[in-house]
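Student: Sequence first, then the predicted structure:
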Amino acid sequence: MSDRHLIVLNVNGEAHEALVEPRKTLLDVLRHDLGLTGTHVGCEHGVCGACTVLVDEEPVRACLMFAVQAESAEIRTVESLGRDGELSDLQRSFSEHHGLQCGFCTPGFLMLAEGFLAQRPDAGREEIREAVSANLCRCTGYQTIVDAIEATATRRCHAQQKEATA
């Protein structure tokens, strides 16, 4: 009797089959089975946020979720942000505002911010600061990360207003 399960994961808009043990984490499947190494392995206890991905547009610690739990969900990793070799607006903002240093925590912050801005597109600085406190960065001191997310929120709101009046 096999203790592995064949699952289909919808990751970054594509269906992927994986044969997994019930205890295998989403993080391990993303990195080892699907080769999506942008999702980083940090503490493996759900504390640092380096493994944050979006599951049905909600930020989730991939190290705390079993892959079998994600079978019917839409999963987005940091690889979903840029298209055709171009950075997303959020990635560009992180670069412009120096919101990354060593880069280890950056994918988790990007996915946390992407999910947060989808829910709160008009968030203010204090709301952003509170949201990013969920992830750990050992290099930047968060100020530049908050600046980058705030700039992205402002740009997106202006673009949305421009479209509404056009």
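Tutor: Ah, there it is. Everything quoted here is computed from the prediction, not taken from an experiment.
Student: going forward, measure contacts between C-alpha atoms and count neighbours the same way
Tutor: Fine.
Student: can you pull the contacts of Leu64?
Tutor: Thr25, Leu26, Glu44, His45, Gly46 (Cα atoms under 8 Å, 6 or more residues apart in numbering).
Student: Using CSV, please lay out those residues together with neighbour count.
Tutor: Formatted as CSV, the contacts of Leu64 follow (neighbours: other Cα atoms under 10 Å):
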residue, neighbour count
Thr25, 21
Leu26, 26
Glu44, 17
His45, 12
Gly46, 18
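Student: Could you export these as TSV, including secondary structure?
Tutor: TSV is the format used below for the contacts of Leu64 (DSSP: H, G, I helix; E, B strand; the rest coil):
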residue	secondary structure
Thr25	strand
Leu26	helix
Glu44	coil
His45	coil
Gly46	coil
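Student: The structure to be compared is supplied as follows:
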Amino acid sequence: MSMAVLTINGQDYALPDDPRTTLLDFLHQHVKLFGAKKGCDHGQCGACTVLIDGERMNACLLLAFQLEGKAVTTIEGIARDEELHPLQKAFVSCDAFQCGYCTSGQICSGVALMNELEQNTPSTVWFESDYTDNEDIKERMSGNLCRCGAYANIIDAVNIARNDKGAS
């Protein structure tokens, strides 16, 4: 009998015995990764946003056992070989965080946004003839709240990272 595993940041972990364990609790209690934050615990704030097979999802709403065979990427897995992701660099250069509580979720969501744009995945504003890039970013990031109000800097960081990624 093979053990059920969940791949997190490229490493396999045995799934918890309790099927009621959320991904967020699994990350905190079993894997000791604390980048994804427990904010509202209802999927409304986005502080727990992680990437599941490259798509953003709220870890507080997912049961760990549902993700068997999926690849989970947390904020701890965004950087590659000690090199920060372009969006992480842009967050630092744009001062796109204040208290930092939402930052990991914002960055994971922003990475998903960049992947969506690369794949030409439409958002709801794409169907409006006069949308701007910033409106598209706001729409795609709308599931991530920042109590400090650093939204302008977050949008700037996403734009910088998109341009830097396109240049590399």
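Tutor: Arrived safely, thanks for sending. Only a predicted model underlies this, so the values are computations on that prediction, with no experimental measurement involved.
Student: Superposed, how do the two chains score by TM?
Tutor: For this chain pair, the superposition-based TM-score is 0.87 by TM-score structural alignment, normalised by the length of the first structure; 154 aligned residues with a Cα RMSD of 1.6 Å.
Student: What is the nearest of the contacts of Leu64 of the first structure to Ala18 of the first structure?
Tutor: Leu26 (10.8 Å; Cα to Cα).
Student: Could you dump the contacts of Leu64 of the first structure into a markdown table and include distance to Phe66 of the first structure?
Tutor: Formatted as a markdown table, the contacts of Leu64 of the first structure follow (distance: Cα to Cα, whole Å):
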| residue | distance to Phe66 of the first structure |
| --- | --- |
| Thr25 | 4 |
| Leu26 | 5 |
| Glu44 | 12 |
| His45 | 13 |
| Gly46 | 13 |
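Student: Nearest to Arg129 of the first structure among those?
Tutor: Gly46 (19.2 Å).
Student: I'd like to know how far the residue most central in space within the first structure sits from Ser95 of the first structure.
Tutor: The residue lying closest to the centre of the first structure (Cα atoms, centre = their mean) is Met111, at 2.0 Å. Met111 of the first structure is 15 Å from Ser95 of the first structure, where distance means Cα to Cα, to the nearest Å.
Student: May I see the buried residues of the helix or strand containing the residue nearest to the centre of the first structure?
Tutor: For Met111 of the first structure, the enclosing helix or strand under DSSP states H and E is helix 106-119. Buried residues in helix 106-119 of the first structure, counted by 16 or more other Cα atoms under 10 Å: Thr106, Pro107, Gly108, Phe109, Leu110, Met111, Leu112, Ala113, Glu114, Gly115, Phe116, Leu117.
Student: With stretch 47-64 of the second structure instead?
Tutor: Buried residues in stretch 47-64 of the second structure (16+ other Cα under 10 Å): 47-52, 54-60, 62-64.
Student: ranges for the strands of the first structure?
Tutor: Taking DSSP state E as the criterion, the first structure carries its strands at 5-11, 14-20, 52-55, 58-61, 74-76.
Student: Ok, which of those comes nearest Ile149 of the first structure?
Tutor: For these, proximity to Ile149 of the first structure was assessed by Cα to Cα; strand 58-61 is nearest, at 15.2 Å.
Student: Onto which residues of the second structure does that closest one map?
Tutor: Using TM-score structural alignment, strand 58-61 of the first structure lines up with residues 55-58 of the second structure.
Student: The matching stretch vs the first structure - mean distance after superposition?
Tutor: Compared with the first structure after the fit, stretch 55-58 of the second structure shows a mean deviation of 0.4 Å (mean Cα distance after the TM-score superposition for the first structure).
Student: Can I get the buried residues of helix 106-119 of the first structure in TSV including distance to Gly38 of the first structure?
Tutor: Supplementary listing: the buried residues of helix 106-119 of the first structure in TSV, determined by distance: Cα to Cα, whole Å:
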residue	distance to Gly38 of the first structure
Thr106	9
Pro107	6
Gly108	9
Phe109	12
Leu110	11
Met111	11
Leu112	14
Ala113	15
Glu114	15
Gly115	17
Phe116	19
Leu117	20
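Student: If anything else comes up later, I'll come back, but that's it for now.
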